[in-house]
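**Q** sequence below, structure please.
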Amino acid sequence: MPVYRKSSGETAEAKAVRVQDVLRLCGEEEGAIAAKVNGIPVDLNAFVPDDAVVEPILASTEEGLDILRHSASHLMAQAIKRLYPGTKLGIGPAVEDGFYYDVDPPQSLTEDDLQKIEEEMGRIVKEALPVERIELPRDEVISIFKEREETYKLELIEEIEDPLISLYRQGEFIDLCRGPHVPNTSYIRYFKLLSLAGAYWRGDERNPMLVRVYGTAFSTAESLRSYLDRLEEAKRRDHRKLGRDLDLFSIQPEGPGFPFFHPKGMTIVNVLLDFWRKEHVKRGYMEVRTPLILEQSLWIRSGHWDHYRENMYFTEIDGRPFAIKPMNCPGSILIYKSQLRSYRDLPLRMAELGTVHRHERSGVLHGLMRVRCFTQDDAHLYVTEDQIKSEILGIMDLMHHIYGDVFGFPYRVELSTRPENAMGELSQWEMAESALKEALDESDTPYKLNPGDGAFYGPKIDFHLEDCIGRSWQCGTIQLDFQMPEKFDVTYVAADGSHRRPVMLHRTVLGSIERFLGILIEHYAGAFPYWLAPVQIRILPVKDDFLSYAREVETALRNWGVRTEVDLREEKLSRKIRDAQLQKVPYMLVVGAKEAEGRKVSVRERTKGDLGEMGLEGLKGLLNQEFNPF
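**A** Now for the predicted structure:
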């Protein structure tokens, strides 16, 4: 909401007014670190033009935090250059939850250096150095960075075509930047440096490896403290550590980026997939499977060759070039085209649990969250234009059931529109975007517009889940595609006998099964709900004398379909209970002399502790009360 409008009729003296003066006059200065002038973000010391509408940007807002964090990246870079003279600077953007700067120091940096850099940042904050924007001719800017031997900055300048280039200066530090930034360094008070990582300059493995220093900054001490607490909780929930501790999966040096699922991890995957299949059968999907390797010409035809080949793996068969599939959609189209289709066959919903391979750089691999081989829970729906909205609504209903009803995830929705590298006619994109928007509006689903982030073949709706510690994960997507049916000449016979083009919907719910499992491990901290736990009950015989009865109980439970194991170790009962707790088993059944004689079990629940003795039928009744989406 505008706070001030400056009239062009004011005197010349009145025109020379800065943004911060306007905010001060209107009582809107408190909490502002920048402002919008006619909708454009600017520094507080920028001059206000004629007929301008000025709005404050508060540090506590999302936009304000981005500015604060970008300013913090400059503050950190200045501290690094003070401590390690000769350091060359790469780029230093604000990112989600923080910032980083890629630097090329004259000596190695370690985690121990972070504290020193933080302390130097604190000293610069106390100096309250003014942060000034300056615009200079291109040649002068080149001279400045040549004198400072900032080779990476000079490379960036080569790509800037503007005759005037904006810089930001604070004390002796100067950086190439569009801004805006905070008025002076004292505005950046609540920050923390977090970690170091290697990063190739501009993400290219052929370029030098720089040091990426990560940090975060907030507008208040409380917000920073809360975030750091969440980070500690995230470390406790790290799926890589829990995957080892609970014996769920591993990543071996012989297969970087290619997960190995151990028996317990595979049990969880199979339960997830059984549930997935049940829900899809209920909704009229047919499951298919397509080959792992297909001719290169198919990927050229689909458009993946032009847009995706750097992420693909290739091989040769009988002298012909083939590619390992990075996506399942072209294979689905070949199944559709294997016979003549009628309008009576549509909508045709084909689902696939398809394993795909994508080349990811080694530096971005991360447990199950970023891998080179994964299973995508894809579906491809072939529909007429008048079926688009109803099918999207059906997919959204499935998403709500799985995310909300079954797993209890809150989620938010984004509508992503036409990107720069889009294929096809603008009119088709407009029709596709309109269809997605209508479905969202009809379902009363709140959504955020994400301009230019659609797939190259069509716009999409993305679903972002929020886990129990507030982190967001993009999982499900609905993509509307007019391009693939065109490229592959996909048709159906309409009621009037003519051949028409169906519209293709690409859709995932869980996304990558591997990644979804990683999310679940961290969401539940390894303590899976009863229906999903790899071992639902562990039987704990007090002594070997009661192994025979323990085996009887195990047989009964397995006949009920309960995933059960017996602790056969010669350990004290207290140790067996402790280990079952550490393995996060939902139920423990203690069997000793009293239980064997009375044909009962003593039941312990993971969070409630001792539930007392009960017979097997009583136990069955207890287990039947557990949530089960089947």
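**Q** hey, let's count contacts and neighbours off CA atoms from now on
**A** Noted.
**Q** what helix or strand is the residue lying closest to Leu114 once chain neighbours are set aside on?
**A** Closest residue to Leu114 apart from its sequence neighbours, by Cα to Cα, 6 or more residues apart in numbering: Leu193 at 6.3 Å. Secondary structure from DSSP states H and E places Leu193 in strand 190-200.
**Q** what does that strand contact?
**A** For strand 190-200, the surrounding residues in contact (Cα atoms under 8 Å, 6 or more residues apart in numbering) are 72, 102, 110-111, 114-115, 118, 206-221, 224, 363.
**Q** what residues of that strand count as buried?
**A** Residues of strand 190-200 classed as buried: 190-194, 196, 199-200 (neighbour count, 16 or more other Cα atoms under 10 Å).
**Q** for stretch 363-383, same thing?
**A** Using 16+ other Cα under 10 Å as the burial criterion, the residues of stretch 363-383 that qualify are 367-383.
**Q** one more to put side by side:
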Amino acid sequence: MSENKIEHIRHSLAHLLGAAVLDLYPGSKLAIGPAIDDGFYYDIDIQGVISDNDLPKIEKKMRELLKTWKTFEGREVTSLEAKELFKDNPYKNEIIEELSDKGEKITLYTSGKFTDLCRGGHVESVRDIKPDMFKLSRVAGAYWRGSEKNPQLTRIYGWAFNSKKELGEYVAMLEEAKKRDHKKLGPELDLFLIDEVVGKGLPMWTPKGTIIKFELENFTRELEKKCGYEHVSTPYLGGEKLYQMSGHLDHYSQNMYAPIDMDGDKFYLRPMACPHHIRMYQRRQWSYRELPVRYAEIADYNRYEKSGELMGMIRVRKFQLTDAHLFVTPEGLKDEFKRVAGMIIEGMKAFGLLGIVSYRFSKRNPENKEKYYPDDELWNQAESTMKEALDEIGISYKEALDEAAFYGPKLDIQAKNANGKEDTLFTAQIDFLLPEKFNMEYIAADGSKKRPVMIHRSTIGSLERTFAFLIEHYAGAFPVWLSPVQAVILPISDNQNEWAEKVYEELKAEGIRVEVDKNNETLGKKIRAAELQKIPYLLVIGEKEEKAKSVAVRQRSKGDMGQLKLEKFIKKIKEEIITKKP
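**A** Sure, this is the predicted structure:
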């Protein structure tokens, strides 16, 4: 079945869902009901309260209505006709007014006794929809238009696939995904929390989570040093003039927080560090011989996200980005961009993520005048250079229109989270615009002043989002080098506590993160507790191990490894840590 056809089926099912709800809950008001990647949903102002327990009843009604529907009949109407039909529905009326203001046509689609405001894109025949190819999945809350200032609606989600078999396979995959969901595993493993009192979208790293955070930071800085970067530190605020010069206030203000007034001057929590790094570059004059200049910083950023779009550690309002900005000559741009891409790929290999990512060449939409800086020559130059670099690297990528930053095209490295939603993990961007806006210069070989080109890139993305993907990718069972606790010592009885302490001190002295479980529990319960915490190595100590100055090793992935001399175990685990074995 074509991608277009399954999308039409999903869209048609959204209509069917809306009709079923109106039948079961008279007086409800339908808002919007689109097709989505795995099915469909409808946002509804429902008369009464419903929960997941009501879904079978709604599903049954959908199948009853399906038998009575044949086709979708569309017709164009005036705004007055549409408003009359939906006179009691403020959500549809708002959409009708917007369409009317834009001069766009207004269309209605009818199937059976149900009519909805819709642009179209349905099945040619309702017979294309089989009763066993869809299933309602869950009930959630959603603010109208995604803004918490608007009424909260009830969102009913459904899955839809080409066949009963595909649907079953997808549901089974989601069951596995639930076990990996970072929002579930994070608190269970005591890695992070999002506290409603602190605020939505403001994650906090626990002691164990912070150990992993520091490992990510150390890895990033070491890789950047190896690749010739210098580390800088800049403030998380910026003055109004800085963001006027950069264009952020013109093109990015919807993602920024309101200004802070200090002594009559306006300051903003920064959404990006590129203007700061530009001003760092401009502190002195540079020769072409000194370029590229590479500034790296693990920087604090604050970006506004609507409440309905926040999700665990993946979409947050405050985060840290492993950011960097490079200033290069036009002649050196392509080769430097290739080096940047290679560096990001090296980072993904270390984390074992290379096999789950895809590459997206994000370009501007020339028709979208509000989003992008209007200079066709600069845009064409940036996009053609990036395309050449990507083709020479030899990676497989897809082009995406209207996904660029306001100042330049991007290489976005995408990955799907446990719930199947795609997000950007890492990014690299070419920018001819900001050097122009800030009048940046370097001295060329002939003594003239020329404009550098800028590359924006993140080594391993934001710490929060990468952390979330690592939790889900490994289901919380991190590689040894990333694990907050790398080994736990399990004395069989109190008689072995003295040897357990000596083992603990030796491991700790070697830089191994280790704990001792002295709880008055059976060995079986201690082992189970350690396994639930997904600790890589369990070191059981009994009378035999104490006499032999050894440990009985249980490895998380391989089970019982038998008795090892302590020095041999230390050598083994240190090798895994040093080599960062995935």
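**Q** so how far is the strand holding Leu193 of structure 1 from its chain's centroid?
**A** 19 Å (Cα atoms, centre = their mean, to the nearest Å).
**Q** repeat for stretch 444-453 of structure 1
**A** Averaging C-alpha coordinates over stretch 444-453 of structure 1 and over its chain gives two centres that are 16 Å apart (Cα atoms, centre = their mean).
**Q** same question, stretch 244-257 of structure 2
**A** Its chain's average C-alpha position is 22 Å from that of stretch 244-257 of structure 2, according to Cα atoms, centre = their mean.
**Q** can you check stretch 217-227 of structure 1 too?
**A** Relative to the mean C-alpha coordinate of its chain, stretch 217-227 of structure 1 is positioned 22 Å out (Cα atoms, centre = their mean).
**Q** now swap in stretch 294-307 of structure 1 and tell me
**A** 27 Å.
**Q** quick check: buried residues in that stretch?
**A** Within stretch 294-307 of structure 1, the residues that count as buried by 16+ other Cα under 10 Å are 294-296, 298-299, 302-305.
**Q** now that stretch: which residue numbers in structure 2?
**A** Residues 238-251 of structure 2 are where stretch 294-307 of structure 1 lands when matched by TM-score structural alignment.
**Q** residues contacting that stretch, please?
**A** The set of residues that contact stretch 238-251 of structure 2 without belonging to it, under Cα under 8 Å, 6+ apart, is 265-270, 275-276, 370-372, 406, 434, 437-438.
**Q** can you give me the strands for the stretch 251-400 of structure 2?
**A** When assigned using DSSP state E, counting those that start in this stretch, the strands of the stretch 251-400 of structure 2 occupy the ranges 260-262, 265-269, 293-302, 318-328, 357-363, 397-401.
**Q** same check, this time on the stretch 501-630 of structure 1
**A** Remark: strands of the stretch 501-630 of structure 1, listed N- to C-terminal, are 503-512, 537-541, 564-566, 587-591, 600-605, 609-615; assignment by DSSP E, counting those that start in this stretch.
**Q** what's in contact with the fifth one?
**A** With Cα under 8 Å, 6+ apart as the contact definition, strand 600-605 of structure 1 has outside contacts at 586-591, 595, 610-616.
**Q** same thing but 6 Å
**A** Strand 600-605 of structure 1 is contacted from outside by 586-591, 595, 610-615, using Cα atoms under 6 Å, 6 or more residues apart in numbering.
**Q** how about the longest one?
**A** Contact partners of strand 503-512 of structure 1, identified using Cα under 6 Å, 6+ apart, comprise 375-384, 475-482.
**Q** got the angle between it and strand 348-357?
**A** Angular relation of strand 503-512 of structure 1 and strand 348-357 on a 0 to 180 degree scale: 50 degrees, by axes from the mean of the first three to the mean of the last three Cα atoms, to 10 degrees.
**Q** where in structure 2 does strand 503-512 of structure 1 align, residue-wise?
**A** Using TM-score structural alignment, strand 503-512 of structure 1 lines up with residues 453-462 of structure 2.
**Q** mean shift of the matching stretch relative to structure 1?
**A** Average distance, stretch 453-462 of structure 2 versus aligned residues of structure 1 after superposition (mean Cα distance after the TM-score superposition for structure 1): 1.5 Å.
**Q** next: stretch 213-225 of structure 2.
**A** Relative to structure 1, and after both are superposed, stretch 213-225 of structure 2 has an average distance of 1.2 Å to its aligned residues, where the measure is mean Cα distance after the TM-score superposition for structure 1.
**Q** matching residues in structure 1 for that stretch?
**A** When stretch 213-225 of structure 2 is compared against structure 1 (TM-score structural alignment), it corresponds to residues 269-281.
**Q** could you list the buried residues of the matching stretch?
**A** Using 16+ other Cα under 10 Å as the burial criterion, the residues of stretch 269-281 of structure 1 that qualify are 269, 271-272, 276-277, 279-280.
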